[in-house]
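Colleague: what's the 3D shape of this:
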Amino acid sequence: MMDLQGQFLIAMPHLDDYFHRTVVFICEHNEQGSMGIVINQPTDLSIAELYSKLNFMMKNDRTFDDAMVVAGGPMHMERGFIVHKKTANDFQHSYKITDELSLTTSADVVDTFGSLQAPEKYLVALGCSSWGAGQLEQEIMDNTWLVVPSDESILFDAPYEERYLAASRLLGINSHNFACAQVGHS
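Modeller: Reported below is the predicted structural model:
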């Protein structure tokens, strides 16, 4: 079985569904299936607005950058998923992705945003992407996805609209090198 946890999936150009020109960070991959977060589809909701909505009528004296919440995938759009750097304190519902990165699904991480207790870097998503057992491996064999080791600067810092090209460059590919037709399989 491939080890995809902590990797990026780069959608091939012929994908014309929800995943068109997306980069997915794989948070979990095992015999039961896979789960990941699309990292390059920002919503119109900023993290500051999310914090304010979750802490309605509470005084907000915190400082936020201009980061946006991303649309993490077509599944569970009502749920929040936070990929973040390892922290000194654990959160209620955290899952270790790699030695340096975790996925948290509990609101206690959001309570730290804008404070000194916040993770050094984090990505907030509404929704996730998931695949059943063997489904993602089959899609990779069908040339739907390219796989590349993830890069934290792309995951957390690159402008959203540049993440697809930046992830492709990790493989030495420029967007004009992609053929739009599927080749290599008959």
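
Colleague: CA atoms for contacts and neighbours, from now on please.
Modeller: Will do.

Colleague: Need the three-state assignment for the most centrally placed residue in the chain.
Modeller: For the chain, the residue nearest the mean C-alpha position is residue 37 (3.2 Å; CA atoms, centre = their mean). Recorded secondary structure, residue 37: strand (DSSP: H, G, I helix; E, B strand; the rest coil).

Colleague: Wait, it touches residue 129, no?
Modeller: Yes. Assessed by CA atoms under 8 Å, residue 37 is found in contact with residue 129 at 5.9 Å.

Colleague: this one next, for a side-by-side:
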Amino acid sequence: MANNLNMKPKSGQLLISEPFLQDENFVRSVVLLCENNENGSFGLVLNKLSILKINDLLEDLEFLDLEVYVGGPVEQNTLHFIYKGEEAIEGSIQLGTDLWWGGNFEELVIKYKAGKIDLNNFRFFIGYSGWSEGQLEDELTEKTWILCDNIDSNAIFESPPDDLWRVILRQMGGDFQVLANYPIDPRLN
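Modeller: Model prediction:
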């Protein structure tokens, strides 16, 4: 696991919001960093469940009664997905040992209909989190985020969304375990 000192964020890391962050889009958020390059950064909030289902968003997929997460405040008219396991979809980008981002959505649907894909290993998002060039690095310097190198895909897919922030911090160990218990509003402690 890592902290922010002397680290350049890279694809496949998690951004854990500091317990003091009050931005309503990112309070207690765990963001999967999918892309970070000279143009900026792209990530998906892993633990913010929306009220929508896939079949609410896509008419042709009324048979898909799957939860959709809010990937972030940017372009909430876009659909993204991640999955765990072996590479299953053409065009997917590997972010961790067994974690993949995106790919050919039509292929996903075809393979699902043919019984070749377990959708319990997939997570869908509307919108994304984006940072302009250098913005994420500035936020790391300001200690807005904690970087985590080791992604536990089981924790991502099996932890209840409201618990994921604490689960990841506890897995990081050390001082991060203490942060995991920090109350949202310390005045109520």
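
Colleague: Let me see the TM-score of these two.
Modeller: After superposition, the two chains reach a TM-score of 0.77 (TM-score structural alignment, normalised by the length of structure 1), with 172 aligned residues with a CA RMSD of 2.9 Å.

Colleague: coming back round to it: between residue 37 and residue 129 of structure 1, which contacts overlap?
Modeller: Common contacts of residue 37 of structure 1 and residue 129, defined by CA atoms under 8 Å, 6 or more residues apart in numbering, comprise 72, 73.

Colleague: against structure 1, where does the helix ranked longest in structure 2 fall?
Modeller: In structure 2, ranked by residue count with DSSP state H as the criterion, the top helix is helix 161-172. Per TM-score structural alignment, the counterpart of helix 161-172 of structure 2 in structure 1 is residues 160-171.

Colleague: Buried ones in the matching stretch, by neighbour count?
Modeller: 160, 163, 164, 165, 166, 167, 168 (16 or more other CA atoms under 10 Å).

Colleague: and residue 113 of structure 2, what does it touch?
Modeller: Applying CA under 8 Å, 6+ apart, no residues qualify as near residue 113 of structure 2.

Colleague: For residue 126 of structure 2, see how far away residue 166 of structure 2 is.
Modeller: Separation of residue 166 of structure 2 from residue 126 of structure 2 (CA to CA, to the nearest Å): 23 Å.

Colleague: for residue 182 of structure 2, same thing?
Modeller: For residue 182 of structure 2 relative to residue 126 of structure 2 (CA to CA), the value is 29 Å.

Colleague: ditto for residue 16 of structure 2
Modeller: Counting by CA to CA, the gap from residue 16 of structure 2 to residue 126 of structure 2 is 20 Å.

Colleague: before we move on, what about residue 71 of structure 2?
Modeller: According to CA to CA, residue 71 of structure 2 stands 6 Å off from residue 126 of structure 2.

Colleague: closest to residue 140 of structure 1 among the buried residues of stretch 160-171 of structure 1?
Modeller: Using CA to CA, residue 168 comes nearest to residue 140 of structure 1 of those, at 15.4 Å.

Colleague: Skipping its backbone neighbours, what lies nearest residue 94 of structure 2 in space?
Modeller: Excluding its sequence neighbours, the residue lying closest to residue 94 of structure 2 (CA to CA, 6 or more residues apart in numbering) is residue 100, at 4.5 Å.

Colleague: residue range for the strand or helix carrying that neighbour in structure 1?
Modeller: When elements are assigned from DSSP states H and E, residue 100 of structure 2 belongs to strand 99-101. Aligned by TM-score structural alignment, strand 99-101 of structure 2 corresponds to residues 101-103 of structure 1.

Colleague: Lovely, talk soon.
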